[in-house]
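A.B. asks: Sequence and predicted structure, then a few things I'm wondering about:
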Amino acid sequence: MSGLNPAISDWRGQRVWLFGASTGIGAALARDLARRGARLALSARSADKLAVLAGEIAAAGGVGAPAPLLLPCDAVNGDSLARAWAQLLDAWGGVDVAIYLAGDYTPMHADAIDMAVARRLIDVNLIGAIAFTALVAPQLKSQRSGQIALTASVAGYCGLPKSLIYGASKAALINFTETLYLDLSPSGVGVRVINPGFVATPLTAQNDFSMPALQTPEQAAAAIVAGFATGDFAIDFPKRFTRVMKLLAHLPYRLFFPLVSRFTGL
């Protein structure tokens, strides 16, 4: 093992399960990995969107990888998730890389907390990732190989305006993934946390403020692939933004709060 995780630079033949693949970063990553010859299993709630994505991948061609395995399911529905995992095992017998990309976001303030929305954000961003891990981790550990990556956010580094529930769910997911690494790395299993900055997706389109270093889903996918080519635990991007956020998170609160207010303008 080089670094904290095995590096992946050649994706040809890698059995990759992408959960949350129908739009945004997940769809862009599916297209990228397909071009690199990965064997893909694609999951999301929308079977129609997955079918469209699979058609795009087939039309674009690649380096000889088979057509994606489509496993529509809902991360917060345990039965649905278990059926998709069973289908994947029946088709492949195992998995080499499992990446959880599903996420939800709604801006929220303390004087207008919608509990139904809050529960949905926690279910999708955190509970779904844990349920995904509960299925995949035992298989990877028994193989004594493979990798799992969970997508959190730079919003999990520290408290940010309008990120009342979203940021908390991502902070918990970062902590969960750190502990997961401690559990699985002795068995030869790679564990990574993916922390994007602002990426242009339908979720970030809800924001009514300036988003520094905004990236396209394709740029985010390229950053994830580049991250896997290293042994790093955390895949953070874009660096010019994530470094600032990490610095803010380590400041004493007497500096942190006024700087975040000035930095965000909120």
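C.D. replies: All right, it came through fine.

A.B. asks: contacts, neighbours, all on C-alpha from now
C.D. replies: OK.

A.B. asks: Grab the longest helix from this protein for me.
C.D. replies: As assigned by DSSP state H, the longest helix anywhere in the chain is helix 166-184.

A.B. asks: Please compute how far it lies from its chain's middle.
C.D. replies: 12 Å (CA atoms, centre = their mean, to the nearest Å).

A.B. asks: Pull out the buried positions in that helix.
C.D. replies: 166-174, 176-178, 180-181, 184 (16 or more other CA atoms under 10 Å).

A.B. asks: now, which of the residues you listed sits nearest F257?
C.D. replies: Of all those, F257 sits closest to G167, with 15.6 Å by CA to CA.

A.B. asks: Quick check: that closest one touching L173?
C.D. replies: No: applying CA atoms under 8 Å, one finds G167 not in contact with L173, separated by 9.7 Å.

A.B. asks: let's bring in a second one:
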Amino acid sequence: MGQKIWIIGGSTGIGRELALQYAADGKDVVISARSEETLAEVAGIHPDRITALPIDVTDVPSISAAVETLYGDGAGPDIVILGAGAYQPMSVDHFSSEKAAKIMEVNYLGVVRVIEQVLPFYRKANAGHLVVLASVAGYQGLPLALAYGPSKAALINLSEGLRAEMAGSGISIQLVNPGFVKTPLTAGNKFPMPFLMEADDAARRIRKGIEGKSFEIAFPRRFAFILKFIRMLPYALSIPLIRKGTNQ
């Protein structure tokens, strides 16, 4: 495997910050997203280190073409960070199967499609590293996250299963569960976001976690711990706590 890092969702938010930080440290980075213009802007900051490769994670031929470009010669990025994501608040007042399907199409199936294409190369080489960006929103059902939360819960479940199956192989699986991060996705939120952090701080924590090799990289730790603790409680206690904590 080569020493490149492929960041899907690398044009904005956490993915953009990861790309810039890795490039500043001398790493070769490939960034992918749908917007060619935004990708070009990011790549232009470190043109000697960052390569733009547009893809649409909802389109299989687009993914196949990108994977062939990167791995077709038998050597490609040995770390793939799967960070493409969509977000829209959804409550019972605006409940929509169409909205839920669109979120799941990007956040969950987009990750599945990329892994499906990359995994055969990793298994043949018995080496590789997949990093899945989910969210602490996947720990617990939350008001206003009736579309987003289930997509992240699915990623957590998928990552756990992959980790179990890949144990003992040369392929590493890591799961990233951030709390609220100041990005274009969260900019439209009209509710308080506890422990809100900057994207560059989130990227630093992810990089440190990737180097540390732990399965889960969750932050802020206090916020993740609170939600995990609530998840362990009986529903008769956990659901009232969630309602109170979210002013429902």
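C.D. replies: Noted; the coordinates are in hand. On a predicted model such as this, the values are computed, not experimentally measured, just so you know.

A.B. asks: TM between them?
C.D. replies: Once superposed, chain against chain, the TM-score is 0.95 (TM-score structural alignment, normalised by the length of structure 2); 247 aligned residues with a CA RMSD of 1.4 Å.

A.B. asks: which part of structure 2 lines up with the helix or strand following the longest helix of structure 1?
C.D. replies: Counting by DSSP states H and E, the next helix or strand C-terminal to helix 166-184 of structure 1 is strand 190-196. Across structure 2, the stretch matching strand 190-196 of structure 1 (TM-score structural alignment) is residues 172-178.

A.B. asks: Just the strands from the stretch 1-150 of structure 1, written as ranges.
C.D. replies: 15-19, 39-43, 69-70, 97-100, 147-151 (DSSP state E, counting those that start in this stretch).

A.B. asks: Could you list the residues in contact with the third one?
C.D. replies: Going back to what we said before, that points to strand 69-70 of structure 1. Strand 69-70 of structure 1 is contacted by residues 40-43, 47, 50-51, 88 when judged by CA atoms under 8 Å, 6 or more residues apart in numbering.

A.B. asks: Then the fourth one?
C.D. replies: Where contact means CA under 8 Å, 6+ apart, the residues beyond strand 97-100 of structure 1 that reach it are 14-20, 129, 132, 136, 146-151.

A.B. asks: rerun that using 6 Å as the cut-off
C.D. replies: Residues external to strand 97-100 of structure 1 that are found in contact with it (CA atoms under 6 Å, 6 or more residues apart in numbering): 16-19, 146-151.

A.B. asks: Mean deviation, that strand versus structure 2?
C.D. replies: On superposition with structure 2, the mean distance recorded for strand 97-100 of structure 1 (mean CA distance after the TM-score superposition for structure 1) is 0.5 Å.

A.B. asks: equivalent range in structure 2 for that strand?
C.D. replies: So strand 97-100 of structure 1 sits over residues 79-82 in structure 2, by TM-score structural alignment.

A.B. asks: before we move on, what about the third one?
C.D. replies: Per TM-score structural alignment, the counterpart of strand 69-70 of structure 1 in structure 2 is residues 51-52.

A.B. asks: And for stretch 21-30 of structure 1?
C.D. replies: By TM-score structural alignment, stretch 21-30 of structure 1 lines up with residues 10-19 in structure 2.

A.B. asks: quick revisit: whichever of the contacts of strand 69-70 of structure 1 end up buried, select them in ChimeraX.
C.D. replies: Buried members of the contacts of strand 69-70 of structure 1, defined by 16+ other CA under 10 Å, are picked up in ChimeraX with:
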select :40,41,42,43,47,50,51,88
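
A.B. asks: Present the contacts of strand 69-70 of structure 1 as CSV; the columns should include distance to A112 of structure 1.
C.D. replies: Below are those laid out as CSV (distance: CA to CA, whole Å):
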residue, distance to A112 of structure 1
L40, 41
A41, 39
L42, 36
S43, 33
A47, 34
L50, 35
A51, 38
L88, 41
